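Peer 1: Okay, predicted coordinates and the sequence, questions at the end:
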Amino acid sequence: MRHYDPFYASAPTNQIAKEMLGMLLTYDSPKGLVGGWIVETEAYMGQKDSAAHAFGGRRTASNEPLYGPPGTVYIYSIHGRYLLDVAAQEKDVPQGVLIRAVEPTIGQKIMLANRKKHGFDLTNGPGKLMEAFGIADKEMNFEIFGDHSKLAIDQQRKKAPAQIETSNRIGVANQGDWATRPLRYFVKGNPYVSGIKKRDVDQENFGWTVPVKKD
């Protein structure tokens, strides 16, 4: 057993958040395998980041997975919704990447049944993708993605974004001077990116360098 993933400590957390775009996130759920291409992420830079859970060295039972080894699963809840993070640095360096949205590609029927939403609304937000995956608890916290965990991020099966856009993070406007830092990354033109306007969608290729297969 490796009990860590060296990829997540191979570069600064903001760079890792960019590199995760296009990777395949999967979950071996009780109903079957579900998954999708990661199209939107946010980097959280630890103790110095006023919008991060570990700001100022805060360490609690709730955010302890962030302090785990690289690749640790960190699930937390906000306003009744569950969100999915991966610890992105060495043990005791509490920086992480929030997976905000995926383009569904595996187990779409399962996800539709879980969320009862159709179209791009299925997984175009961090709480939405977790609901679509059927994850509504924190039982996988402290596991390592892909290391005997039902959650995995395949770094090899990766689509190439034609262009990566950056912006300030979402939902942290009142969290101090780091709130406006450009630490949100997304595949430009992908319709599953949260809050994207219809006019900005790349209807042909969904923002990838290779055309997507549409149903």
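Peer 2: Everything's here; your move. Residues are numbered from 1 along each chain as shown.

Peer 1: C-alpha from now on. contacts and neighbour counts both.
Peer 2: Noted.

Peer 1: for the chain, what spans make up the helices?
Peer 2: With DSSP state H applied, the chain shows helices at 13-19, 108-115, 126-133, listed in chain order.

Peer 1: which ones are touching the residue nearest to the spatial centre of the chain?
Peer 2: In the chain, the centroid-proximal residue (C-alpha atoms, centre = their mean) is I99; its distance is 1.0 Å. With contact taken as C-alpha atoms under 8 Å, 6 or more residues apart in numbering, I99 is in contact with I38, E40, T41, E42, L83, L84, D85, P126.

Peer 1: ok, and here's another one to check against it:
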Amino acid sequence: MFTPLTADFYEAPTLELSRSLLGQILVHELPEGIVAGRIVETEAYMGAEDRAAHSFGNRRTKRTEVMFGRAGLVYTYQMHTHTLINVVSGPVDTPRAILIRAVEPVEGIDLMAELRGRHLPIKQWTSGPGKLTKAMGITMEYYGHHFTERPLYIAEGEPVHAIAAGPRVGIGNSLEAVSYPYRFFEQDNPFVSKFR
């Protein structure tokens, strides 16, 4: 039903890829069934020259190591109790990544309800980077996995025509990088995270 996009999809420059990811389908094939969400919000982190990036100044640690790898690798990290998922981007040794901030549920609605909590309205299941990984059963174990490979991959969706851009969320201490318009989202989509 879903087919992973090929590796060349990820070869685009980071900001271009951030926009191209909108409308594509993030798929996780779980033992209990498939969950899938249409990507509606992304945030680009431009590596060495971007103060908001974990790899600012080419910082190479156990956590950031995967960002130095090839485009299309999975970069997961923990923030508080949440797992956040990113798409590694840019040429090898250029540590850039794109955070998947929000998806719109398209498949496995029941399973997502189970994973997120049936008491929550559907609009709150996947409207944020920590929420969507919970709803889709995505854990830290995917660090270093490649998005072209099952069971976690990105499949072709429909292109998004109304794309808006703005500053990234929650990066308050990163000086000039605070205002870079590196957050991309589908206009008027109810699953885009609330901008505080």
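Peer 2: Now that the structure is in, tell me what you want to look at. Fair warning: this is a prediction, and the values are worked out from it, not measured in the lab.

Peer 1: Can you give me the TM-score here?
Peer 2: Superposed pair, TM-score by TM-score structural alignment, normalised by the length of the second structure: 0.92. Supporting alignment: 189 aligned residues with a C-alpha RMSD of 1.5 Å.

Peer 1: returning to what we had before: closest one to K91 of the first structure among the helices of the first structure?
Peer 2: For K91 of the first structure, the closest of the helices of the first structure is helix 13-19, at 13.4 Å, according to C-alpha to C-alpha.

Peer 1: Return the set of buried residues in stretch 118-128 of the first structure.
Peer 2: F120, D121, L122, T123, N124, G125, P126, G127, K128 (16 or more other C-alpha atoms under 10 Å).

Peer 1: Which part of the second structure matches it?
Peer 2: The aligned range for stretch 118-128 of the first structure in the second structure is 121-131, by TM-score structural alignment.

Peer 1: That stretch: end-to-end distance?
Peer 2: By C-alpha to C-alpha, to the nearest Å, the extent of stretch 121-131 of the second structure from end to end equals 12 Å.

Peer 1: cool, and stretch 69-81 of the second structure?
Peer 2: 26 Å.

Peer 1: Dump the buried residues of stretch 118-128 of the first structure to CSV, plus distance to V73 of the first structure.
Peer 2: Listed next are these as CSV, based on distance: C-alpha to C-alpha, whole Å:
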residue, distance to V73 of the first structure
F120, 25
D121, 24
L122, 22
T123, 19
N124, 20
G125, 18
P126, 14
G127, 16
K128, 18
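
Peer 1: Can you tell me which of these is closest to D49 of the first structure?
Peer 2: The closest of those to D49 of the first structure turns out to be P126 (C-alpha to C-alpha; 20.1 Å).

Peer 1: contacting residues around the closest one?
Peer 2: Neighbour list for P126 of the first structure: Y82, L83, L84, L98, I99, R100, A101 [criterion: C-alpha under 8 Å, 6+ apart].

Peer 1: Could you do K194 of the second structure as well?
Peer 2: S127.

Peer 1: Which residue in the first structure aligns with H145 of the second structure?
Peer 2: Under TM-score structural alignment, H145 of the second structure pairs with E143 in the first structure.

Peer 1: just how off-centre is the lengthiest strand in the first structure within its chain?
Peer 2: When the first structure is parsed with DSSP state E, its longest strand is strand 32-44. The gap between where strand 32-44 of the first structure is centred and where its chain is centred comes out at 5 Å by C-alpha atoms, centre = their mean, to the nearest Å.
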